[in-house]
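S.K.: Okay, sequence plus prediction incoming.
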Amino acid sequence: PGTGYGVRGVSDGSGVGVAGEAQGNFGAGVLGRVPGTGWGVRGISSNSGIGVEGESQAGPGAGVSAKASLAGTALLIDGSIGVRGNAPAFLHTATPTNVDASRTIIDNPMTNGDPNAMLVVTYVISATDPLITAPIGVYYDSGSGRWLIFRADGNNMPFGAKFNVLVIKKVP
């Protein structure tokens, strides 16, 4: 009761302050629970570190899982989202090898062969890239197993046109 720490661990900078490990095939290495307002588990980074990190080392697991009631919010973000590595967000550029008339073919491991992926695509406008004034759309071509970005006006896709692509996957 009151304020303070239930468990506190301090590292000298080269180790772990508190470690928890579940034995067997199920359980929780560390569990934080708050009956009212506050944080069950909280990580704070002061400088350029990471406040909380999750990692899935094998199989189809998840590094971080968030869950809420139907009325709640599973993941609350206050700031931008950064991605790196084999990321669900990438830049696609229309080139002579991926343009077919009014379409450009996306060839990316995050989207290839997945007709159920959800793609959010935005056109990149800059002073040096070609301008597309028509609406754009996306569709999945089951014959090639690829997603395509198309111009709704049917005009040719210009080489050098750039698109930001965000891929969202529904998993069991």
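M.R.: Received, thanks.

S.K.: can we go C-alpha only for contacts and neighbour counts from here?
M.R.: OK.

S.K.: in the protein, which residue is closest to the centre?
M.R.: Pro88 (4.8 Å; CA atoms, centre = their mean).

S.K.: Excluding chain neighbours, what is closest to it?
M.R.: Excluding the flanking residues, the one nearest Pro88 by CA to CA, 6 or more residues apart in numbering is Val167, at 5.0 Å.

S.K.: who's in contact with the residue nearest to the centre of the chain?
M.R.: Met110, Leu166, Val167, Ile168 (CA atoms under 8 Å, 6 or more residues apart in numbering).

S.K.: for comparison:
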Amino acid sequence: MNHREIRNLVLGVLIGASGLTALAAFSEFQAGTPIRAADVNAKFNDLDARVTARQARISAVCAEGSSIRAVAADGTVTCEADDVGTGGTGFTTGAGLNLTGGVLGITDGGITRGKLNTTGTVAPGKLLRATADGLEWADDGLKLPFSGTISAADAGSIGLSVVSSDPNKTAMKGLGGNYGVVGDTLSPTGVGVLAANSGSAGGAALEVSGGIKVSGGNKPAFVHQAIASNSFGNYTCINNALTNNRPNAILIVTQNFNPNGTLVDSGVYNDESIGVFYGTSSLDPVAFNKWCIFNQDTSSLIPVNADFNVLVFNQ
């Protein structure tokens, strides 16, 4: 390659790479003149200085959240805000957000309030349940392993209803180390647990396997002791919230010679047949609106400190 071809090659590379047209200094090479390494190096050094000088002229910066839109000949810049939405805290999908080819990850506790679409077939009281095809709104309650359903009942009467789809199977079973089933009511006339038989007149509403224990401050099974203030003649009257003002109550009464296995304030023998009655006369303050235990022999007085076992059924 002769010196002219080398010169043209150098000029083409330098001018094409930098886009600078002011590099006419290379025209100082003359035809027929040998090209020396020192001359070429000097020209490259001069080119590098010119490019560096042009690059250093851009000294302006854009604030955080913006970017350079244009650069002027004097090195100044024009900035514009970044196209990132409203601070990164909101997102509008328009026609919807379609995620494909990956998984949308959310950190633990990242969702503080979730909301599902409640239009269409969704109605208050329905439950969301999993199926083989995904999720669906349950029209007939939530299916349980025993092939029954559990659903919200009338909010004005029952909070939870459990029904077995098989009339010969169990609708609900409770098993626990302390209590299997607990029922409580806040109403003075309410019922903690209700057992009912809706199948036939001869069916049982309640079946008990094992003993029955009574507890609490107002037990339906208790011991009544005859004392001077609650007795008159051949009868003694019970003052108990479960029996007072309840003429339809059913009482089962037996005599108890020594309650709790002790003879302290007991050990009184009442050798008479007994019965019960409900006092309806306001003229008798001892018996009025109370259930009383009486000796069937009206001439036999109730002994003081005589004890009686009482079991109450209200209806």
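M.R.: Cool, got the structure. None of the values given here were measured: they were computed from a predicted structure.

S.K.: TM-score for this pair?
M.R.: Put the two chains on top of each other and the TM-score (TM-score structural alignment, normalised by the length of structure 1) is 0.77; 153 aligned residues with a CA RMSD of 2.4 Å.

S.K.: Tell me how far the residue nearest to the centre of structure 1 lies from Ser142 of structure 1.
M.R.: Using CA to CA, to the nearest Å, Pro88 of structure 1 is found at 21 Å from Ser142 of structure 1.

S.K.: so what corresponds to His224 of structure 2 in structure 1?
M.R.: Structural alignment (TM-score structural alignment) places His224 of structure 2 against His92 in structure 1.

S.K.: That match: neighbour count?
M.R.: For His92 of structure 1, the count of nearby residues is 21 (other CA atoms under 10 Å).

S.K.: In this structure it contacts Phe163, no?
M.R.: Yes: His92 of structure 1 lies in contact with Phe163 (CA atoms under 8 Å); the separation is 5.1 Å.

S.K.: Need the counterpart of Ile252 of structure 2 in structure 1.
M.R.: Under TM-score structural alignment, Ile252 of structure 2 pairs with Val120 in structure 1.

S.K.: Report the spatially closest residue to that match, excluding sequence-adjacent ones.
M.R.: Leu166 (5.0 Å).

S.K.: Same check on Phe90 of structure 1?
M.R.: Val165 (5.4 Å).

S.K.: Residue in structure 2 paired with that neighbour?
M.R.: Match for Val165 of structure 1 (TM-score structural alignment): Val310.

S.K.: Contact partners for the match of Ile252 of structure 2?
M.R.: Per CA under 8 Å, 6+ apart, neighbours of Val120 of structure 1: Val165, Leu166, Val167.

S.K.: how much does the host helix or strand of it stray from structure 2?
M.R.: Assigned by DSSP states H and E, Val120 of structure 1 belongs to strand 118-124. After superposition onto structure 2, strand 118-124 of structure 1 sits on average 1.0 Å from its aligned residues (mean CA distance after the TM-score superposition for structure 1).

S.K.: Next, the buried residues of that strand.
M.R.: Leu119, Val121, Tyr123, Val124 (16 or more other CA atoms under 10 Å).

S.K.: cool, stretch 190-203 of structure 2 as well?
M.R.: So stretch 190-203 of structure 2, judged by 16+ other CA under 10 Å, has zero buried residues.

S.K.: Tell me which residue of structure 1 matches up with Leu301 of structure 2.
M.R.: Match for Leu301 of structure 2 (TM-score structural alignment): Asn156.

S.K.: Is its match in contact with Pro96, as I believe?
M.R.: No: using CA under 8 Å, Asn156 of structure 1 makes no contact with Pro96, being 11.6 Å away.

S.K.: who's more crowded, the two?
M.R.: Ranked by neighbour count (other CA under 10 Å), Asn156 of structure 1 and Pro96 place Asn156 first, with 15 against 12.

S.K.: would you list the buried residues of strand 118-124 of structure 1 in a markdown table and tack on distance to Ala62 of structure 1?
M.R.: What follows is those, written out as a markdown table (distance: CA to CA, whole Å):
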| residue | distance to Ala62 of structure 1 |
| --- | --- |
| Leu119 | 21 |
| Val121 | 25 |
| Tyr123 | 31 |
| Val124 | 31 |
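
S.K.: what about whatever residue of structure 2 lines up with Thr133 of structure 1, how many residues close to it?
M.R.: Using TM-score structural alignment as the criterion, the counterpart of Thr133 of structure 1 in structure 2 is Asp271. Number of residues near Asp271 of structure 2 (other CA under 10 Å) recorded here: 11.
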